[in-house]
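Engineer: I'll drop the sequence and a predicted model, then ask my questions.
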Amino acid sequence: MADFGVYFGILLISLASTLLLRVIFTKSRIKTHLPPSPCALPVIGHLYLLSKLPHQAFHKISSRYGPLVYLSFGSKPCVLVSSPEIARQCLKTHETCFLNRPKRTNVDYITYGSADFVLAPYGPYWRFMKKLCMSELLGVRILQQHLPIRAEEIKLFLKSLMKKSELREKVNVGEEVAMLSNNIITRMALRRRCCDVEGEGHQLIELVKEMSELGGKFNLGDMFWFLKKLDLQGFGKRLQSVRNKYDAIMERIMKEHEDARKKREEDEEMDMKGDETVKDLLDILLDIYADESSEIKLSRENIKAFVMNIFGAGTETSAYTIEWALAELINHPNIMAKARLEIDSVVGKSRMMKESDIPNLPYVQSIIKETMRIHPTGPLIVRQSTQDCNIEGYCIPARTTLFVNVWAIGRDTNNWNDPLEFQPERFLNKEGLSPLDLKGQNFELLSFGAGRRSCPGASLALHIIHIALAGMIQCFEWKVGEQGNGSIDMEEGPGMALPRAHPLICIPQARIHPFALV
């Protein structure tokens, strides 16, 4: 209550000056043909229309005012897009106008400011890192090299669930799949497992969680320019503390990798056999850091920010999608049965699932597509215009924040029949899997964004999601409630990556024992 009083007082004090700015803005708006807009309040603009789930609040606004809406949040101009046709115009036709991401104070500080690849402005550094991601860090070759890591972690994951099944223990599915994703990514990036509570991998994951929480907090300075230099919410010390801890751990890990690299070089000079293990992502980044002839000279901050991005984005996307998918399958036992029948017919019961089986499982793939349509882990695509742009005959001024409501597009009756129904069959045709793509080619399904700034980790996330969910379907029956036949609520919780409001708690019952299989 005390915090509310402080904020309210500040807003009242600034009311007079802001009203004057509002008058000036209104006059200028008459000259500029902006999209339709709800009634705005002094000072706060349209902030009063938001809720703890912005994508749902945006959907209500679009339902009333149309697929292109102009909004102002404090002193920040914004446009809201909720149709695939207009999304295509913004993210493809006029992509060059929307290649930047808006800066947010908390996120900018945590991710080392301009050193961060994900939030970096479109330019030479961003292009270099995107090319590096596609060719080296997250490309087909490196994903194939790390296949044994994923296979081993899936086996350990299923083995852990099997032990809980034997003891009839309840399982928090979200926690288990998050641990799986974290272990895969920490091993690929740093050659560490995050489940070792005393280890640095676990400490890093916990710090990244805290950073994500702080990064997602509403900062008054982002909305009201006159509060930008004031730390009224006390974020400054918390941000500094958590980033310093992350920085210290990353420096130790980087030093360890650099020492190992130096030893390998010395062994090679002495004609001795060096370490032939596959390089992790940090090794590759440090090689580029040490390369004087590199097109772009990476800093240590660039490397730390990239590793943070991998942890922050990669783990949530995979874990939340698997959790939502399993919840839908439990609520739709007929769909679960069809998926299990497909797996049994293709894989059989004499061996465990492999990643190489996934292309032969179109129904399982359609379940993933349908899950990401109705529960997108990136419910909003956020960009910022770099120049004035004309969309649908309306002027979108430079430095306007663009929100593409992926969640609303996935539930639009103009795009989908019975959009609130979970129907994987909508992604199947006579030839098998429909050509609707998850990687930004189809604007009805923007799970990983679109265009040049689409998510570079999409392939890795999909590898983890498909093999984990297929393994859980193959090996276990999933029981909910005291009698084992309960249903799952599908309420969404607050968060940038669309978590569930309530944890998914199940009791797994073994169908086959995966560790007796070859």
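Structural biologist: Looks like it came in fine.
Engineer: C-alpha only now, for contacts and for neighbours.
Structural biologist: Will do.
Engineer: three-state assignment of Thr377?
Structural biologist: Counting by DSSP: H, G, I helix; E, B strand; the rest coil, the backbone at Thr377 sits in coil.
Engineer: That one against Glu323, yeah?
Structural biologist: No - assessed by C-alpha atoms under 8 Å, Thr377 is found out of contact with Glu323, at 11.1 Å.
Engineer: The structure to be compared is supplied as follows:
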Amino acid sequence: MATTIDILFLLPPLTILLLTIITFTFPHRSQITKLPPTPPRLPLIGHIPHLAGKLPHRALAGLARKYGPILHLHLGQVPAVLISSPPLAGELLKVQDPACADRPDSIGIRILCYNNSDIVSSPYGGYWRQMRKICIIEMLSSKNVRSFCRIREDEVARFVESIFASSAAGESPAVDVSDRIFRLTSSVVSRVAFGRAVGGRDELLGMIDTALTMAVGLELPDIFPALSAAARVLSWNERRLRRLQGKIDGVLDGILEEHRRRRSGEFGGEDIVDVLVRVKDSGDLQFPITDDHIKAVILDMFSGGTDTSSTTIDWAMAELMRNPSAMAKAQVEVREAFKGKKTIQESDIIGLKYLKLIIKETLRLHPPVPIIFRATRNECVVDEYIIPEKYKVLINVWSIGRDPAYWQHPEAFQPERFENSSIDFFGNNFEFVPFGSGRRMCPGINFGLANIEFPLAQLLFHFDWKMPDGKTPDDIDMTEGNGIVVSRKNGLFLIPTPYNSS
């Protein structure tokens, strides 16, 4: 797939000249005084070359280290502000919330999410408040998350049994733990959303993952809005994304049609589509919702609920393998807690304190979504700098979680750093905001944690893990992949040895 930079330099000379004239004839608010400092930039394309060939969160962290914790960037014609320190993040997310509670608009997300009808990308306002309220009260409250425990327990039991079977068969001693974890979380989310693991689930998730990767790229219409019509003609990626979204839409239409015929969740309760259809049919809404709105929320559930949870478990297992003392300490804890139990339930993991420290430390080092994207609804003042209305704001959660001014040995995996610490991830400690903060904070924290804690505890209880022959923990590839959710690029292959608890 050609990148924006590749396409840009292939444009005819007259088009480049036209873009240059537009850029300098209609300067955006770069002339406003008291804007944050700006690193050196190129005419026309601004700071885009700083991002070329690098993962965005790492490239932006490098800029912040060199030029400061608050920067004014130019992504083509689009102005943005980068925030890379806890105090400034707190000022923006708490003091200036809701003045900075919008999401940046983009062609790709608009196409994929049914004209921003989902919860994640919809503009701040009445519709967003209505849908978030439905999400929290009807679907993702602590009570509702607990009601899905039988689904998680059933899927995790199958997950563990499949690893036992692979170990007993001896066909291949190494198990692709990454793939097993992803399939587990996708099955849980599928059953929670639809009442069962739907057919074609893996294909749907693959298409959603591909579409999200395409949708968050820097498209010509996004970085040169003054030339939007001409730029869209040259945007090959947009045409591909529209075709892919059409396929996703067809799959979701079939799922909704089948679900309406069945209309019953597992274990006699409501699944998430039940809830959305019931609310839609009630008519008691300030902003009526359609099937497209339901499909947009389902996309949020699948993309957020599957990738973020599976990615966190995978990073945790990789870090534990590279830190055997932490692995041993975690296994002693879970095996002591589960001793003598023939069946392990979610309620059994409540007291696993060290397990929770491991998850915190994993989220610090590897936040699933490393950059929070916001947009200003009104002018904001942060650290005496002005952020004008309708500016993009990028908060580098990854960089903040590794800030040596707030974390000792920030690159080291040390779960003990959270022991006897009041720091949590519920949006009040701005040196640690993997789920965001303020009004746009992730509404699915309880659901995500439930999908992380129980499977990870079972992996640690039932199996001892070692590297394939000829490999050491130092050989584990910690390279990050690209996308909104940053997972490990390659699979984690480990050899499981069943633990005899008798």
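Structural biologist: Thanks, I have it. Please read these numbers as outputs of a predicted model, since none were measured by experiment.
Engineer: Got a TM-score for the two of them?
Structural biologist: TM-score for the superposed chains, counting by TM-score structural alignment, normalised by the length of the second structure: 0.93, backed by 495 aligned residues with a C-alpha RMSD of 2.3 Å.
Engineer: Strands of the first structure, residue ranges please.
Structural biologist: Along the first structure, the segments classed as strands by DSSP state E run 68-73, 76-81, 171-172, 380-384, 389-391, 394-396, 401-405, 428-429, 432-433, 476-479, 505-510.
Engineer: Please measure how far the first residue of stretch 268-281 of the first structure sits from its last one.
Structural biologist: From its first residue to its last, stretch 268-281 of the first structure covers 22 Å (C-alpha to C-alpha, to the nearest Å).
Engineer: before we move on, what about stretch 209-227 of the first structure?
Structural biologist: 27 Å.
Engineer: for stretch 449-457 of the first structure, same thing?
Structural biologist: End-to-end for stretch 449-457 of the first structure, by C-alpha to C-alpha: 11 Å.
Engineer: In the second structure, what stretch matches it?
Structural biologist: Aligned by TM-score structural alignment, stretch 449-457 of the first structure falls on residues 436-444 of the second structure.
Engineer: Could you check how many residues crowd around the residue nearest to Leu227 of the second structure when sequence neighbours are not counted?
Structural biologist: Counting by C-alpha to C-alpha, 6 or more residues apart in numbering, Pro221 is the residue found nearest to Leu227 of the second structure once chain neighbours are left out, at 7.0 Å. When neighbours are defined as other C-alpha atoms under 10 Å, Pro221 of the second structure has 21 of them.
Engineer: Report the contact partners of Leu49 of the first structure.
Structural biologist: The contact partners of Leu49 of the first structure, by C-alpha atoms under 8 Å, 6 or more residues apart in numbering, come to Ala57.
Engineer: before we move on, what about Tyr124 of the second structure?
Structural biologist: Counted by C-alpha under 8 Å, 6+ apart, Tyr124 of the second structure has contacts Ala101, Asp102, Arg103.
Engineer: What's the match for it in the first structure?
Structural biologist: So, by TM-score structural alignment, Tyr124 of the second structure is matched to Tyr122.
Engineer: Also Arg242 of the second structure?
Structural biologist: So Arg242 of the second structure corresponds to Gln240, using TM-score structural alignment.
Engineer: against the second structure, where does stretch 320-340 of the first structure fall?
Structural biologist: With TM-score structural alignment as the criterion, stretch 320-340 of the first structure aligns to 311-331.
Engineer: Trace Ala470 of the first structure over to the second structure, please.
Structural biologist: Match for Ala470 of the first structure (TM-score structural alignment): Ala457.
Engineer: next one: Thr96 of the first structure
Structural biologist: Under TM-score structural alignment, Thr96 of the first structure pairs with Pro98 in the second structure.
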